[in-house]
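**Q** Can you look at this prediction? I've put the sequence above it.
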Amino acid sequence: MTVIFEISAICLYLLAAAYQGAFLLNITRQPHKLSLIGLSALALLCHGFSLFSRPIDLGFLNISSLFFWFIALLALLSTLRRPTYNLLVILLPLAALAIIASMNSTTAHPLQSHLSKGMLSHILSSILAYSVLTIAMFQAIALSIQDHQLKQHHVKGIMRVLPPLQTMEAMLFELLWIGVVLLSVSIISGIVFLEDIFAQHLIHKTALSIAAWCIFSTLLWGHWQLGWRSQTAVRWTIGGFIALMLGYFGSKFVLEIILP
């Protein structure tokens, strides 16, 4: 039954992305917003059921699927407030690829049922933080390309249909604020509820997570006090994202994919 929902989610993700992508390529008229949201929401429901109808697996490929489910969910919710439908063209296929990868996973690291509420809050806040900050990274890249093309007075491709630069920038800093709050909860709950967060097998993850928090917090302070914007914000966002992803995915990739 789970496989049926996974395949359904893959097909619906790709269909929704193609529906919006056809408009961007000038193949069709602008899609009906409710139809696009409906397809995306149905894909998320199928994906979510495939994830939560069984014990959550914390293996590299399976947790990637969970991350992209959160990312796609947040991206869809953002369309209710801002015209960000075009981001779905990028994020929905990535969610589909994450499902395909998880279906071929050969490792198993199920979430233990006896974990305390504190540990569960740490895991959940970590996943949410990484998801929000991943969207912020994609937003930063789009902002960088849009800013460059506007300066060159030659806006082309997908950039033609993105929201105005000021809106894109405002969205980036909103995501960063949310991400930093969630990352703060993740780090604090880890310190409180993990027995030894600075143990040898956790020290690199802890250090890089704190480094990422410092980078993102410095950027927010710089934006508030010094007016940092545009390419400066992009560079700091990407730097913080790299530190954050290395902290989690770096070790899991080496241990589970390169050295199984």
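**A** That came through, no problem. Please read all numbers here as calculations on a predicted model, not as lab measurements.
**Q** When you work out contacts or count neighbours from here on, use the C-alpha atoms and nothing else.
**A** OK.
**Q** Between the two ends of stretch 112-122, how far is it?
**A** 14 Å (Cα to Cα, to the nearest Å).
**Q** here comes the other one, which I'd like you to weigh against the first:
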Amino acid sequence: MYALPLALVAFIFYIAAASWQGLTLFRRVAPRDTLVRGLGAAGLLCHLPLAVGLLDAGDSLQPGFSTSVVLAGALAVLVLLLVSLFKPVLNVATGLFPLAGAVLLLAIEWPSPEKGSTMTPGIALHALSAALAFALLAIAAVQAVLLGVQNQALRHHHIRGVVQSLPPLTTMERVLFELLWGGMILLTLSIASGFAFVDNMFAQHLVHKTVLSLVAWVIFAALLTGHHRLGWRGMRAVRWTLGGYLVLLLAYFGSKFVLEILLARP
């Protein structure tokens, strides 16, 4: 009964936070990091009860599509708010917050089939590391988009507007690779714990997720190796980051969307 109004309030808070940060990027208002974090946190406080409610309703090893995207959105916002206390990543909110709010509004109206299963400690480790990896790499993907905008602007000698508001290029790249390293550690833990603790992968339709997650892992590993050994950076880093995240997005949500939303199958 209260899901849609609560989701709408969360969406409004997210849009308000993203709008202020966007205006800051375009130098229309003064930076107010505390205000942006506060509005984002208010949206998250409305978002989390919906995520927890969906998870409790399912009590499953494999949450359905709507539960998964609502949880992923909440966790991505939470991770961004925490990371922004230590790293200059709050500009990512301009893209991440509206996306989290829009997905919440859409997904809350899509009840998805759930499968009952016992959540063992091993499975809990797998699920938590996978969710954290997805959230951290989502922030890295938006950071890559901003880095790409900055690279293109500087290449064409456009040094006004957004470029003036972003941190220096070297700082943007350093933060991107720090996010990628953190995401890779968590993704490695997720894949390893999945092989160790998840049984009956074929019966649970997890083979495609495992294969695509491994492909994403290889892409990110190649990028980090290329950066360390060959000095890869700039637009190459942007393209590889977005490519790897697209594969990971397909791994986590692609088949769920097709089966549960398009084909209406559990």
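**A** The structure has been received and is ready for your questions. Quantities reported herein were computed from a predicted structural model and do not represent experimental measurements.
**Q** Tell me how they score on TM after superposing.
**A** After superposition, the two chains reach a TM-score of 0.89 (TM-score structural alignment, normalised by the length of the first structure), with 258 aligned residues with a Cα RMSD of 2.2 Å.
**Q** Can you list the residue ranges for strands in the first structure?
**A** Applying DSSP state E to the first structure gives no strands.
**Q** Longest helix of it, counting residues only.
**A** helix 117-151 (DSSP state H).
**Q** Give me the range in the second structure that that helix lines up against.
**A** Taking TM-score structural alignment as the measure, the second structure aligns residues 121-155 with helix 117-151 of the first structure.
**Q** quick one: the matching stretch to the first structure mean distance?
**A** For stretch 121-155 of the second structure, the mean distance to aligned residues of the first structure following superposition is 1.2 Å (mean Cα distance after the TM-score superposition for the first structure).
**Q** what number of residues lie near R229 of the second structure?
**A** 9 (other Cα atoms under 10 Å).
**Q** Identify the residues contacting the equivalent of L223 of the second structure over in the first structure.
**A** Residue pairing (TM-score structural alignment): L223 of the second structure is matched to L219 of the first structure. Residues near L219 of the first structure by Cα atoms under 8 Å, 6 or more residues apart in numbering: W228, A233, W236, T237.
**Q** which ones are touching the counterpart of the second one in the second structure?
**A** I take that to be A233 of the first structure. For A233 of the first structure, the aligned position in the second structure is occupied by A237, per TM-score structural alignment. Counting by Cα under 8 Å, 6+ apart, A237 of the second structure makes contact with A144, L223.
**Q** What sits closest to L6 of the second structure if chain neighbours are left out?
**A** Closest residue in space to L6 of the second structure, ignoring its immediate chain neighbours: C46 at 5.9 Å, by Cα to Cα, 6 or more residues apart in numbering.
**Q** is it true that the one you found touches P5?
**A** No. C46 of the second structure is beyond contact range of P5, at 9.6 Å (criterion: Cα atoms under 8 Å).
**Q** in the stretch 101-250 of the first structure, which spans are helices?
**A** 117-151, 165-193, 200-225, 230-245 (DSSP state H, counting those that start in this stretch).
**Q** who's more crowded, C46 and P5 of the second structure?
**A** Using other Cα under 10 Å, the more surrounded residue of C46 of the second structure and P5 is C46, with 20 against 12.
**Q** Please name the residues that touch the nearest residue to L154 of the second structure once chain neighbours are set aside.
**A** Here the nearest residue to L154 of the second structure in space, its sequence neighbours aside, is V163; by Cα to Cα, 6+ apart that works out to 7.8 Å. The contact partners of V163 of the second structure, by Cα under 8 Å, 6+ apart, come to Q150, A153, L154.
**Q** The last one and L166 of the second structure: what is the separation?
**A** Between L154 of the second structure and L166 of the second structure the computed distance is 12 Å (Cα to Cα).
**Q** okay, the two: which has more neighbours?
**A** L166 (19 against 14).
**Q** And that one, what's its match in the first structure?
**A** L166 of the second structure maps onto L162 in the first structure, by TM-score structural alignment.
**Q** Over to G183 of the second structure?
**A** Counting by TM-score structural alignment, G183 of the second structure lines up with G179 in the first structure.
**Q** What residue, apart from its backbone neighbours, is nearest its match spatially?
**A** G179 of the first structure's closest residue in space is A129 (Cα to Cα, 6+ apart), at 5.0 Å.
**Q** picking up where we left off before, compare the contacts of L219 of the first structure and tell me which is most surrounded.
**A** Busiest of those [other Cα under 10 Å] is T237, holding 27 neighbours.
**Q** Just confirm that one contacts A140, I think it does.
**A** Yes. T237 of the first structure lies in contact with A140 (Cα under 8 Å); the separation is 6.8 Å.
**Q** Tell me which residue is most central in the second structure.
**A** A138 (3.0 Å; Cα atoms, centre = their mean).
**Q** and that residue, what does it touch?
**A** A76, Y245.
**Q** That one and G231 of the second structure, how far apart?
**A** 23 Å.
**Q** got it, and R28 of the second structure?
**A** From R28 of the second structure across to G231 of the second structure, the span is 36 Å (Cα to Cα).
**Q** likewise G43 of the second structure?
**A** 39 Å.
**Q** before we move on, what about E173 of the second structure?
**A** Distance from E173 of the second structure to G231 of the second structure, by Cα to Cα: 12 Å.
**Q** What of L180 of the second structure?
**A** Distance, L180 of the second structure to G231 of the second structure, using Cα to Cα: 15 Å.
**Q** What of S112 of the second structure?
**A** From S112 of the second structure to G231 of the second structure the distance is 45 Å (Cα to Cα).
**Q** Which of these two has more residues huddled nearby?
**A** The residue with more neighbours, out of S112 of the second structure and G231, is S112; 22 against 12, by other Cα under 10 Å.
**Q** who's in contact with the more buried one?
**A** Neighbouring residues of S112 of the second structure by Cα under 8 Å, 6+ apart: G64, F65, S66, T67, E260, P266.
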